[in-house]
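A.B. asks: okay, sequence plus prediction incoming.
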Amino acid sequence: MSGRPEILFPLFSDLTSLPGVGDKIATSFGALKVTKPRDLIFTLPHSVVDRRVVPTVQGQPALKTVTVQVTVLQHVPSRTRGKPYRVIVKDAQTTIELIYFHSRGEYLDKLLPVGEQRLISGKLEVFDHRAQMVHPDYVLGPDEHSDLPSFEAVYPLTAGITPKVMVKAVAGALDRVVALPEWIEPSVFRDRNWPDFATALQQAHAPQSPNDISAHAPARERLAYDEFLAHQLTKAIARSQARVKTGRATVGDGQLQSKVMAQLPYRPTGAQARAIEEIGADMASPRRMNRLLQGDVGAGKTLVGFMALLQAVEAGGQGVLMAPTEILARQHLEGLRPLAHSSGVRLEMLTGRDKTGERRQKLADLASGEINILVGTHAVFQKGVEFCDLRLSIIDEQHRFGVNQRLALGEKGTKVDVLVMTATPIPRSLELAQYGDMDVSVLNEKPPGRKPIITAAVPLARLSDVITKLKAAIASGRQAYWVCPLVEESEFMDLTAAEERFKVLCAALGDAHVGLVHGQLPPIEKDAAMAAFVAGKTQVLVATTVIEVGVDVPNATIMVIERAENFGLAQLHQLRGRVGRGKAASTCLLIYQPPLTQSGERRMGILRDTEDGFRIAEEDLKMRGAGNVIGTAQSGLPQFKVADLETQTSLMAIAHQDARMLLQNDPGLTSPRGKATRTLLWLMEQDIAITLISVG
């Protein structure tokens, strides 16, 4: 794909080429992430001021912006320092005082000559029943009325950028937009009744009413769709390139898999069977697998992953399973050991803490192929870790690993298949935004024998009742988690809260029965506290949210979450999923501090109503927004300038379909519409896609 089309050059030139923008202003624009004219055309107004002329300010609400024709009656200069200068004017029905601070009399005499008419526009205030306007935004003579728009766009600003500078610069940038060939699929374009790209920009920057600012205004919707389409095209191109990337056909004979299936106390769910089949087919094909396996808490992802690892071993290769923390890696190891044993497969774990001699031996066995399956943390990425024939890498809890780490693992073998597992159900729109380049398998059924978890909300005042019930439960041999409040200020405060609660519970239940884990503990102590709880040596584990992901203690049947109103929905759902893993009925107690906010009440209600993680994820998205649901900092979620992932989810789905269809029919983007979408990719700075297409 040769360089950027010439038609776009003016939009990618220097900001200083725009009217009114010198070096200093260009530097100030940097704070708004604006470095070229192209960035300005996508910096849309966030609100609109109605500057239509009214006959009088009488009856207008205070603090509203009003525009009115007035006659100047008199000037009242300030007698004392620091007092304002007043100009009395009159509209059709009443007088208005214009208030000026630190203004020179001669300047105001020129601006507002007594006896003449002026058009004034500004915020109306009422003081002592008198209408006032402090420093009007506009004072225009009879021949300047046309300078005032009926509706004025309000832009995001920053130090050094005034509204005037912004409006002038945006107008200059818009002048550089020419008619571009249409890249939107004709039927979508017609059904939606959208304007063309250049018209959409003009309309979005010149709102005629508050409705024109909404995400559903045709001009804005069209521009949002352009962003989604460019994004989804990039994902689809990456995906089709990944598919062209020849992988290796990893075909198993099913012997190891059937040995393990025979050992299982239950049959896999329909969803598990389907996922095993989809992954198996991907591995057996000559293309490289790039698949996401998302399942709700406790939907049985580990079994699905293990079946895929066995297929790699059956084909004469090796597999690796990566977890974000050592506790989880160890848990995978313990959980899979009996299954590996029954199928005669050698399974080992590699962490950063292996002793030198032991580590050397493991690395030698890995390189010679004697170790079939390796479980580990990111220590697996390190230099010196060589596989004999790595066929499959599975990454557990995706959002802890970046794309670069996925790639690094893929390079440990030739043409390695990649499977990413996540226990965080992701709403469809975010899944497309984040993983649009991956195929997806979903586990949405609970394995048999899982009992529902009873969820109840308890006010903080009843804490002592909760501790009394806990005492009885422990006496009958059960175990419990006690999750401490999230304290916004700092980890140190979180720690203090956890230590306080630990002391109270030790006093009530006896020191020997209670353990404590938190983020500040050295890893060895953290593991020891977890191990004691897993082994049943301690009955109550007091914890900060470090236990959120993956810890599995079937005998733990009570989850207490203190100050539950401070946690997000998805986080509460993940924490609750730590219980209900054994045969006994389980309970989750949400302890809250009344009065609850409206959203706090709604969160508690949703958790009481459902255990369906996918429904919870959709609700969470509605309540908190996309960035918070995944945690934008490490989410890899795209940053859109116009589009809004929360309110425009349906557009993302259409863009996803459209991008796939287009590439299916025109893989090289050489048709007229294909060429138009190349222009879109350049315009939206999707350089990755551009490079891939020119390589492909």
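C.D. replies: That came through, no problem.

A.B. asks: only C-alpha atoms from now on, for both contacts and neighbour counts.
C.D. replies: Will do.

A.B. asks: tell me where the stretch 51-200 of the chain has helices.
C.D. replies: Ranges of helices within the stretch 51-200 of the chain are 105-111, 163-174, 186-192, 197-205, based on DSSP state H, counting those that start in this stretch.

A.B. asks: can I get those helices in TSV with distance to G605 and mean neighbour count?
C.D. replies: As requested, the helices of the stretch 51-200 of the chain are arranged in TSV below (distance: least, CA to CA, whole Å; neighbours: other CA atoms under 10 Å):
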stretch	distance to G605	mean neighbour count
helix 105-111	61	12
helix 163-174	45	18
helix 186-192	37	11
helix 197-205	39	20
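
A.B. asks: show me the one of those helices that comes nearest G369.
C.D. replies: G369 lies closest to helix 186-192 among those, at 53.5 Å (CA to CA).

A.B. asks: centre of the chain to that closest one, how far?
C.D. replies: 29 Å (CA atoms, centre = their mean, to the nearest Å).

A.B. asks: can you list contacts of stretch 210-230?
C.D. replies: The contact list for stretch 210-230, computed with CA atoms under 8 Å, 6 or more residues apart in numbering, reads 45-48, 184, 192-195, 197, 199-201, 203-204, 207, 640, 642-644, 647-648, 651-652, 655-656, 658-659, 677, 680-681, 684, 686.

A.B. asks: 6 Å - rerun?
C.D. replies: With contact meaning CA atoms under 6 Å, 6 or more residues apart in numbering, stretch 210-230 is reached by 194, 200, 204, 642-643, 652, 655, 681.

A.B. asks: closest one to R288 among the helices of the stretch 51-200 of the chain?
C.D. replies: Proximity to R288, assessed across the helices of the stretch 51-200 of the chain by CA to CA, is greatest for helix 186-192 (32.5 Å).

A.B. asks: for the closest one, name the packing helices and strands.
C.D. replies: With contacts taken as 3 or more CA pairs under 6 Å, 6 or more residues apart in numbering; DSSP states H and E, helix 186-192 sits against no other helix or strand.

A.B. asks: show me where the stretch 201-350 of the chain has helices.
C.D. replies: Under DSSP H, counting those that start in this stretch, the stretch 201-350 of the chain gives helices at 218-244, 255-263, 270-284, 301-314, 326-343.

A.B. asks: put this next to the previous one:
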Amino acid sequence: MAEARGRPEILFPLFAELEGLDGIGPKTAKNYKGLGIETPKDLLLTLPVGGINRTRRATINGADLPATLTVEVVVGPHRKPALKGRPYRVHVADAETSFDLVFFHARGDYLDRLLPTGARRVISGKVELFDGIAQMVHPDHVVPPAEAESIPAFEPVYPLTSGVTQKGIVKAVASALPRAPYLGEWIDLPLLKSKKWPAWPEALEAAHHPESERDFSRAHPARERLAYDELLAHQVTLGLARAKVRRAKGFVSKGDGALAAKVLESLPYSPTGAQTRAIAEITADMGAETRMNRLLQGDVGAGKTLVALMAMLNAVEAGGQAVMMAPTSILAAQHLAGLKPLTDAAGVVIEMLTGRDKGGERRAKLKALKAGDISILVGTHAVFQDDVAFADLRLAVVDEQHRFGVRERVRLGSKGQGADVLVMTATPIPRTLSLATYGDMDISVLDEKPPGRKPIATALVSSGRMGEVVQHLADAVAEGRQAYWVCPLVEESEAVDMTAAEDRFKALRASLGEGVVGLVHGQMPPAEKDAAMADFIAGRTRVLVATTVIEVGVDVPNASIMVIEQAENFGLAQLHQLRGRVGRGQAASTCLLMYRAPLGETAARRLQVLRETEDGFRIAEEDLAIRGAGDLIGTAQSGLPRFRVADLESQTGLMEIAQRDARALLAHDPDLMGARGQSVRVLLWLMEQEKAIRLISVG
């Protein structure tokens, strides 16, 4: 079978060189790369972004100018420019009125041939008024009446790049369309019928030949179908990756709930409904024979740590061990401090391992871990080192997904062959993006706040009022309160961020006094950073000046003021994370968003949303609407797919259907060997999902 060795033969014409298409030579082919177009397939999936109505009319009279118009004219006299650089004019008359065609840098002999005086021509182009007189500058089309049919009544407009013209792309698309044969049907037939979607070649044909503005809607059957093809290929790829994880045998970890019950008894509150639901989902996964691969997603302060602890205790009750990974040693120490009173209540041994552990102390911990004397280990990347061995690792909890790649998740899993994996993220992810990015994982969502979390008052303050803010801070410090001061984000440059932070630190120290203000930024040696954080956590410093290194997980209940300088430069999700650092103690908390006036429209909308709500999921949806998907989680680091037709912001529903469809298909035909499965294989090759193809071939 040709496909086992590589791309199926039926797709060869779609993946050939662009130079085989009309009007594309080696030089133009290079220009097309500016649009990300390297093959006829790429060209066919680059759809028009708009259209121009070129319906014929008798006269330009009565038209609302400026407008693109198509009329038949009689060519009148040519007025050649007297001076170099002046325009060349050709006077023409339609059925009711006369006007000028204007050309710059034109050759008279060429225009004499194109527009001979006395001849009839059909012309189409933009007509505008210049000093009260109508003119058409550089008509788009000039043809004899016999060839008027060559001007489309509705002409598609494509995205362009340097060296690629509208006429060129239209010509190339026309010669590429015959290369798109019927490839079998990979869409579920009842779905295809209910949506009234055309077959793949017809969908391409319709999308490239729009007949009106309505044809550009994402809901148009041809466009919707082409979007669904991309989403389906993507979800099948994620589904195959998920199936591979699930095929991996896991441990059956079924606890008796005794340790968990002791912890719950020691708590001054009851878990929320969302926490109880997440715990049940995780426990069920851990009790199954396949490996768990679950994402626990919850807003700042939604109580993820308690859920993770219950999962870890389930592993311990079942006779195994658990590990919790944090991205920094500060966060690991915080997790330990938060968990230890609870594990003590249950009589469970918990320890911490970071890169700071050296010599005899480290050896003793490793020995206890290997012997099974440590039930729960909290640590950083240090737990990846080769000499770290567990007696029976059942569960790995990874905090803050985006700081760990998939590679680390795999390495962690290999510490305990078949260990269940629970990933925690405090970044609420809009439904579409979680489907696109974590579609290979099962997802538990914490969408309730535990009782007792106080609302945070959020205010916008112009940077012109800096003096008032510093005074407010001085008063708060005098009352024994603590504050964060987050410095501007400067052009993604850590060196410049550092300078801004150091300058602000010096200014605040001068106002508030020596020993009151601490400083942390990304360029500091880890030991210095830890010392500055430790001083703030212990209350030795009252104000912590920081770059965004404090965005994730830092927990200082006494800190009740958050000042964010130049808040307009931050993304919504990031501002929400930063604000979530306060409001953790008994004191009423405030977040001051300082901005430089005047605020742009988008920045104003962002800051307004933050003022109106503390719901991280609503904020994430707004962020997606404002910034777009790629920007939201940084496409490069997120592995977010780049689609040519599908749109993650507006086609959530379609993505959900694709996920359900892909999962149902793979449950029924895991190796894609059935009739529809074979067509889906062609789709995977068409959409260049090599990862999926490797998974089936090794599967």
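C.D. replies: Sure thing, it's come through. None of the values given here were measured: they were computed from a predicted structure.

A.B. asks: overlay them and tell me the TM-score.
C.D. replies: The TM-score (TM-score structural alignment, normalised by the length of the first structure) is 0.93; 696 aligned residues with a CA RMSD of 2.5 Å.

A.B. asks: next, format the helices of the stretch 51-200 of the first structure as a markdown table and append distance to G580 of the first structure.
C.D. replies: Below are these laid out as a markdown table (distance: least, CA to CA, whole Å):
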| stretch | distance to G580 of the first structure |
| --- | --- |
| helix 105-111 | 76 |
| helix 163-174 | 57 |
| helix 186-192 | 47 |
| helix 197-205 | 52 |
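
A.B. asks: possible to save the helices of the stretch 201-350 of the first structure as a markdown table with distance to V534 of the first structure?
C.D. replies: Shown next, in a markdown table, are the helices of the stretch 201-350 of the first structure (distance: least, CA to CA, whole Å):
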| stretch | distance to V534 of the first structure |
| --- | --- |
| helix 218-244 | 41 |
| helix 255-263 | 23 |
| helix 270-284 | 27 |
| helix 301-314 | 19 |
| helix 326-343 | 10 |
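
A.B. asks: turn those helices into a markdown table, columns for distance to E601 of the first structure and mean neighbour count.
C.D. replies: Output for the helices of the stretch 201-350 of the first structure, formatted as a markdown table (distance: least, CA to CA, whole Å; neighbours: other CA under 10 Å):
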| stretch | distance to E601 of the first structure | mean neighbour count |
| --- | --- | --- |
| helix 218-244 | 33 | 23 |
| helix 255-263 | 44 | 15 |
| helix 270-284 | 33 | 19 |
| helix 301-314 | 32 | 23 |
| helix 326-343 | 33 | 18 |
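
A.B. asks: nearest to T538 of the first structure, out of those helices?
C.D. replies: Each of the helices of the stretch 201-350 of the first structure has some distance to T538 of the first structure by CA to CA; the shortest is helix 326-343, at 17.2 Å.

A.B. asks: helix 301-314 and the closest one, what's the angle between them?
C.D. replies: Angle between the axes of helix 326-343 of the first structure and helix 301-314 is 50 degrees (criterion: axes from the mean of the first three to the mean of the last three CA atoms, to 10 degrees).

A.B. asks: before we move on, back to that, let's have the contacts of stretch 210-230 of the first structure in TSV, adding distance to K64 of the first structure.
C.D. replies: TSV is the format used below for these (distance: CA to CA, whole Å):
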residue	distance to K64 of the first structure
W194	33
A200	29
A204	23
V642	28
A643	30
M652	37
A655	40
L681	42
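
A.B. asks: burial count for P55 of the first structure?
C.D. replies: 12 (other CA atoms under 10 Å).

A.B. asks: dump the residue contacts of the equivalent of it over in the second structure.
C.D. replies: Residue correspondence to the second structure (TM-score structural alignment): P55 of the first structure is matched to A58. Applying CA under 6 Å, 6+ apart, we find A58 of the second structure in contact with 71, 95.

A.B. asks: try it again at 10 Å.
C.D. replies: 69-73, 94-96 (CA atoms under 10 Å, 6 or more residues apart in numbering).

A.B. asks: which among the residues you listed count as buried?
C.D. replies: Burial by neighbour count, judged by 16 or more other CA atoms under 10 Å, picks out 69-73, 94 from the contacts of A58 of the second structure.

A.B. asks: before we move on, back to that, of all the helices of the stretch 51-200 of the first structure, which lies closest to A329 of the first structure?
C.D. replies: Short answer: helix 186-192, nearest of the helices of the stretch 51-200 of the first structure by CA to CA, at 47.1 Å.

A.B. asks: mean deviation, that closest one versus the second structure?
C.D. replies: Here the mean offset of helix 186-192 of the first structure against the second structure after fitting is 3.0 Å, by mean CA distance after the TM-score superposition for the first structure.

A.B. asks: what residues does that helix touch?
C.D. replies: By CA under 10 Å, 6+ apart, helix 186-192 of the first structure touches 182-184, 193-196, 218, 221-222, 654-655, 658, 673.
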